[in-house]
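**Student:** just to be clear, the model below is a prediction. Sequence and coordinates:
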Amino acid sequence: MKVLLPIFYLPPVSWFAVFLQSKAVELEQFEHFPKQTYRNRTTIYGANGRLSLIIPISHNGKRVLNETEISYRENWQKLHWKSIKTAYQSSPYFEFYEDKLEAIFNFSTPSLIEFNLNALKVIQQILKTEKEYTLSGEYLKEPEGKNYREKFPAKHREDYGLETYYQTFSDKFGFEADLSILDLICNKGPETLTYLKNIDLNKI
């Protein structure tokens, strides 16, 4: 079945399970930009628990996602990378992927979609996958196939029955489900792909 997914910034684990397990994937680029979603934020596991990293948006009046521009008034890329490094430098696999992950934040573009898709490309390189996808050609209120545009809420937690795994700070705060794909990669390493393919999509 064809699925329609939103274009997220370093998406949560559940998003990646749908992305990799679905036969045909289309990514939505013509929706109106919704605030407070993973389209411009990601959630990692920091020393004090869940930590949201937010890409600042340029408020230029443009509302369609593929016209949404990133604001570089502050050096958010440096801040995000520092937060990720601090959170995961003691995780089992961070050092193996550090150079590739850092490259995500050395990529500069005014386009939010371009930044997110470049990050997706890097994650696919790390996972050694070449999952193909298409970009939507127009906005359809009732799209063909399964619509995931409103799934994966950033405002409240969903665990989707995800299997627990070791996390750097789980001894302190317990298991945090459905964080950014970065959390899974840094803690599970080469087992990440197997973990994603074993997730039950019926629970998402």
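**Tutor:** Looks like it came in fine. The structure displayed is predicted, hence computed values, not measured ones.
**Student:** rest of the way, CA atoms for contacts and neighbours
**Tutor:** Fine.
**Student:** elements contacting the longest helix along the chain?
**Tutor:** Longest helix of the chain, by residue count under DSSP state H: helix 112-127. Secondary-structure packing of helix 112-127 (3 or more C-alpha pairs under 8 Å, 6 or more residues apart in numbering; DSSP states H and E): helix 94-104.
**Student:** try this one next to it:
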Amino acid sequence: MAQPAAVIQMDVHAHYQKGSWRNRCYIAGPHGLQLLSVPLERGKNERRPFKDVKISQSERWQQQHWRTLEACYRRSAYFEFFEDDLAPFYQRPYTFLLDWNLDLLRFTFKPLKMAPDIIMTTSYQPFQPDNPFDIRAQNTKDTRHAALGATLAPYQQVFGERYAFLPNLSILDHLFNKGLSAIEKNNT
């Protein structure tokens, strides 16, 4: 059964911030943390509303990201379980970063049996530092979950025999390694 509908408000009119998590994530690779970054069109993206930030079409980033995910997670317990549903995100063309983010966000909600309403703002919403759910200022890998008070118990990761648990990775790491147990724990 799906979780009760929550509401996620996305401020799509806020200026894109270079170095934010809107176009990048970390996964576990054979040499530790591995960055996946969606390339953006050159220009002054920092002065541009997030809804208008375009993905660069000059690189084959989707193919590269997919091959990296396959190389890093093919031997994980649940990669094959999610593979067919995830692969189209790395084949379908995207113009805007917002569209890529929304599609991938909705993909991650589905196996977690969550169905939040995602509402786009109609104008810029000022940052609310006293609101723990306003996570726009969280830009580093060590603090991006801190705003919500989220902690994740260590779990077995693909390259766990090479190095200690790597926290704050993409939700894909959790799904590929924990599979249905990730779903069950998130629904209790």
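**Tutor:** Looks like it arrived, so ask away. Note that this is a predicted model, so its numbers are computed, not measured.
**Student:** ok, the residue sitting nearest the centre point of structure 2 - contacts?
**Tutor:** Nearest residue to the geometric centre of structure 2 (C-alpha atoms, centre = their mean): S170, 5.5 Å. Neighbour list for S170 of structure 2: C25, Y26, I27 [criterion: C-alpha atoms under 8 Å, 6 or more residues apart in numbering].
**Student:** who touches the closest residue to N186 of structure 2 other than its chain neighbours in this structure?
**Tutor:** Leaving aside its chain neighbours, N186 of structure 2 sits nearest to L112 (6.8 Å; criterion: C-alpha to C-alpha, 6 or more residues apart in numbering). Applying C-alpha under 8 Å, 6+ apart, we find L112 of structure 2 in contact with A182, I183, N186, N187.
**Student:** looking at structure 1 now, which of those residues still hold up?
**Tutor:** Here is what carries over to structure 1 from these, by both residues aligned by TM-score structural alignment, their matches' C-alpha atoms under 8 Å: A182, I183.
**Student:** tell me which element the residue lying farthest from the centre of structure 1 is part of?
**Tutor:** Ranked by distance from the centre of structure 1 (C-alpha atoms, centre = their mean), the top residue is G61, with 25.2 Å. For G61 of structure 1, there is no helix or strand it lies in under DSSP states H and E.
**Student:** and what of A87 of structure 1?
**Tutor:** helix 76-88.
**Student:** tally of neighbours for the equivalent of L33 of structure 2 over in structure 1?
**Tutor:** Using TM-score structural alignment, the partner of L33 of structure 2 in structure 1 is R50. R50 of structure 1: 13 surrounding residues under other C-alpha atoms under 10 Å.
**Student:** wait, a helix at R50 of structure 1?
**Tutor:** No - read with DSSP: H, G, I helix; E, B strand; the rest coil, R50 of structure 1 is strand and lies in no helix.
**Student:** give the contact list for the nearest residue in space to G145 of structure 1 that is not next to it in sequence.
**Tutor:** Using C-alpha to C-alpha, 6+ apart and skipping the chain neighbours, the partner closest in space to G145 of structure 1 is K2 (4.8 Å). When contacts are counted by C-alpha under 8 Å, 6+ apart, K2 of structure 1 touches S22, K23, A24, V25, E26, E144, G145, K146.
**Student:** got it, and A5 of structure 2?
**Tutor:** With C-alpha under 8 Å, 6+ apart, A5 of structure 2 has these contacts: M114, A115, P116, D117.
**Student:** measure P49 of structure 2 to Y124 of structure 2 for me?
**Tutor:** 9 Å (C-alpha to C-alpha, to the nearest Å).
**Student:** common neighbours of those two, please.
**Tutor:** Joint contacts of P49 of structure 2 and Y124 (C-alpha under 8 Å, 6+ apart) are V12, H13, A14.
**Student:** that older thread, which one's more surrounded, P49 and Y124 of structure 2?
**Tutor:** Ranked by neighbour count (other C-alpha under 10 Å), P49 of structure 2 and Y124 place P49 first, with 17 against 12.
**Student:** which position in structure 1 pairs with that one?
**Tutor:** Using TM-score structural alignment, P49 of structure 2 sits opposite V64 in structure 1.
**Student:** surely that match is in contact with E31?
**Tutor:** Yes - contact criterion C-alpha atoms under 8 Å: V64 of structure 1 and E31 qualify, at 5.8 Å.
**Student:** just the shared contacts of P49 and Y124 of structure 2 now: which is nearest R74 of structure 2?
**Tutor:** For the shared contacts of P49 and Y124 of structure 2, the residue nearest R74 of structure 2 by C-alpha to C-alpha is V12; the value is 34.2 Å.
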